[in-house]
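Colleague: Next comes the sequence, and after it the predicted model I'd like to discuss.
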Amino acid sequence: MRGVSDRISPWFLVLVLVTVGGGVLTTLGTPVSLTAGVVLLVLGGWAVSLCLHEFGHAFVAYRSGDLSVREKGYLTLDIRRYTDPVLSFGLPVVFLLLGGIPLPGGAVWINHGAIRSRAARSLVSLAGPATNLVLGAVLTVLVATVAMPVGLAVGLSCLALIQVIAFVLNILPVPGLDGFGVLEPYLSTPARRLAARVRPWAPLVLFVLLIGVPGVAGAFFDLAYTVFDAVGGSGRLASAGYGELLFWR
C-alpha cells in the first residue's frame, strides 16, 4: 500500500544501541560501570524484546490474513506503535526495577475476523511468548559458548532469565494474557463472554498475587527457573545480574 513503510524504525535501532552500550559498560571492570551497564543492558534489552514480542504477534497475524497490522506500523519494530509511554513502558520498567517481574508492556490490535482459522488465531497469540523463549535460549547459548568478560555474562544471563520469566508469565491461561489467547478460539461462546468480563482486571489480580503472596510467587519463580535451566541458563550468573539490576536493595 502506498505510503506504508516496513523499514525498521530508527527508534528500535536506538534501543539496540542502548543495549549494546550497556553491554560495553559491563566490560570496563569497575563496580559502577558494571551496575550501570547491567541496568542499561537489561532495560534496553527488555525494550528490544518488547518490540520483537509484539512484532511476532503482528507478523503471524499478517501472514494469516490480517493486513491491517502493516498499515498500523506494527511491522516496523517501532516501540511507539506498541506502547503508551507511561502505562505500557514506564510502569513495567518500574515493576521490573522494583521486583524483577517483566510485566507485559505492549499491545497490538489484531483484526481476528480477518484471520483464516482458529489454529492461526492461536498461533498469533503464541508468537509473542515464543519470541521471548527463543530470545532467552539464544542468550543462554551465547553465554555458554562464547568467551566473554564475566560482567557481560552476568548482564546477558539476567536478561535471558527475564525473557524466560516473560514467557512463563505470558503463557499462563489468564484472560488478558497470551496464554489465554491461545486457548480462546476453541472455547464456547459463553466461556468467551465470561472471559471478556474478567479480562480487564484478571492480570492485575495475578500480579498482586505474585507480588503479595509468597507461595504464589515461589511457585511461579520455581517454574521460571525450571524452564531457564532447561534452556541452559546459569542461575548463578542470572542471580548476580539481578543483584546489579536491583542495586538499590
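Modeller: Structure received.
Colleague: alpha carbons only for contacts and neighbour counts from here, please
Modeller: OK.
Colleague: For the protein, just list every one of the helices.
Modeller: Using DSSP state H, the helices of the chain run over 10-25, 31-63, 68-71, 79-82, 91-99, 118-145, 150-170, 178-183, 189-198, 202-212, 214-230, 235-245.
Colleague: For Asn111, which of those is the nearest?
Modeller: With CA to CA as the measure, helix 68-71 is the member of these nearest Asn111 (7.4 Å).
Colleague: so what secondary structure elements neighbour the closest one?
Modeller: helix 31-63 (3 or more CA pairs under 8 Å, 6 or more residues apart in numbering; DSSP states H and E).
Colleague: tell me the angle the helix it packs on makes with helix 10-25.
Modeller: Orientation check (axes from the mean of the first three to the mean of the last three CA atoms, to 10 degrees): helix 31-63 against helix 10-25 gives 150 degrees.
Colleague: Report the distance from helix 31-63 to the chain centre.
Modeller: For helix 31-63, the gap between its own C-alpha mean and the chain's C-alpha mean amounts to 7 Å (CA atoms, centre = their mean, to the nearest Å).
Colleague: putting a second one here so we can go through both:
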Amino acid sequence: MTFADTERSRSEESRISPVFWVLLATLVTSGLAVGNGYGNARLGIFLFVVSGWMVSLCLHEYAHARTALHGGDLTVGAKGYLTLNPFKYANALFSFVLPIVFVILGGIGLPGGAVYIERHRIQGRLKHSLISAAGPLVNVVLALVFLLPVGLGWFDLISPQVVVDDHQYQETYLQVAFAFLGYLQLTAAVLNLLPVPGLDGYGILEPWLSWKTRRAVEPFAPYGMLALFVLLWQSPLGGYFLRLVLWVMDLVGVESGLVGAGYQLFRFWES
C-alpha cells in the first residue's frame, strides 16, 4: 500500500457519517422550531431532546475511541468508531436503545455501553484511565453547554412562554428544552463516574486495582448498568442522586422546576 493509499484510508476512517449529520440537523432544526414557535411545541421538544441525546451518545463514544487511538489502539478507525456512526459501535442496544428507553421511562440519562477497545495494545495505567474518563468528560462539557445559557437567562425573551393545561408559565419552551437536555447530560456524567463495574467510573479506577480484585469483579461488569438502574428506582439511592444533581444545577442557576416542565412537555403523548 502506498503512502497516498494509507492517507486515503485514514481519511475515510475518520469521515463523519451521514447518520450523525442527520441527527445533528434534527437537533438544530427542532431547536429552531421550538425557539420560534413553529409547529407543535411538545413534539418539537421531544425531537430536540432525543436527537440531542443521540448526538451526545455519539460524541461520548467517539471520545473513548479517539483517546484510545492516541493511546495506542490503532484498530478503532477500521472499526468505524471515529465516524460518529451509532450503528458502528460494539453494542447498539446498550449504547443507544436502552439509554433512550430510560430517558422516556424515567427522565434520567443513564449511560450506554462503551466501544470495544483493544486494551492490550495500550501501555500505561494512566492511558487506560484517560480512555475511560474521556466519555463522561464529554457529558460534563455538554451539560455546561445546555445549562449555562439557561442559568444566564439567554432565552427569556426569544421564544414563546410555556403553556400547559391553559396555564402560562414564566419559562420559555426553548428554555425548558435546554434545561431538560442539560439535566440528562449531567445525570449521565454523574452516573458514569460512579465506580460501578461496567461503567466508566470503574474503568478509571480498574487499572490501579490488583489483578486479583479485577478478576473477582469481572463477572459482574455486564450487569452493572442494569443493577444501577434498579437501585435508582427501588432504593433511597435515587433520592440522594437526584438531590446531588439538582444541587449542581442550582450552582449554575438552573431551577429544578425547569427540568420538571421540560420532562412533562417531552412526554408529548400524554397531552
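Modeller: Sure, I can see it. Since the structure is predicted, the reported quantities are computational estimates derived from the model, not experimental observations.
Colleague: follow-up on the earlier one: and the helices of the first structure as CSV, adding mean neighbour count and distance to Trp109 of the first structure?
Modeller: As requested, those are exported to CSV (neighbours: other CA atoms under 10 Å; distance: least, CA to CA, whole Å):
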stretch, mean neighbour count, distance to Trp109 of the first structure
helix 10-25, 19, 20
helix 31-63, 24, 9
helix 68-71, 17, 8
helix 79-82, 20, 9
helix 91-99, 16, 19
helix 118-145, 21, 11
helix 150-170, 27, 17
helix 178-183, 22, 13
helix 189-198, 12, 15
helix 202-212, 14, 18
helix 214-230, 15, 28
helix 235-245, 20, 32
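Colleague: The ones you listed into a markdown table, with extra columns for distance to Asn111 of the first structure?
Modeller: As requested, the helices of the first structure are exported to a markdown table (distance: least, CA to CA, whole Å):
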| stretch | distance to Asn111 of the first structure |
| --- | --- |
| helix 10-25 | 25 |
| helix 31-63 | 8 |
| helix 68-71 | 7 |
| helix 79-82 | 15 |
| helix 91-99 | 26 |
| helix 118-145 | 10 |
| helix 150-170 | 20 |
| helix 178-183 | 13 |
| helix 189-198 | 16 |
| helix 202-212 | 22 |
| helix 214-230 | 32 |
| helix 235-245 | 38 |
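Colleague: Figure out which of those helices is closest to Arg2 of the first structure.
Modeller: Using CA to CA, the helices of the first structure put helix 68-71 closest to Arg2 of the first structure, at 9.9 Å.
Colleague: mean deviation of that closest one from the second structure?
Modeller: Aligned to the second structure and superposed, helix 68-71 of the first structure gives a mean residue distance of 1.2 Å (mean CA distance after the TM-score superposition for the first structure).
Colleague: Give the closest residue to Ala153 of the first structure in space, chain neighbours not counted.
Modeller: Counting by CA to CA, 6 or more residues apart in numbering, Ala153 of the first structure lies nearest to Val143, which is 5.7 Å off, once chain neighbours are set aside.
Colleague: so which of the helices of the first structure comes closest to Val4 of the first structure?
Modeller: Closest among the helices of the first structure, using CA to CA: helix 68-71, at 6.1 Å.
Colleague: how about that closest one, which residues of the second structure does it hit?
Modeller: With TM-score structural alignment applied, helix 68-71 of the first structure matches the range 75-78 in the second structure.
Colleague: same thing with stretch 51-59 of the first structure?
Modeller: Against the second structure, stretch 51-59 of the first structure falls on residues 58-66 (TM-score structural alignment).
Colleague: How about stretch 126-133 of the first structure?
Modeller: Counting by TM-score structural alignment, stretch 126-133 of the first structure sits on residues 133-140 of the second structure.
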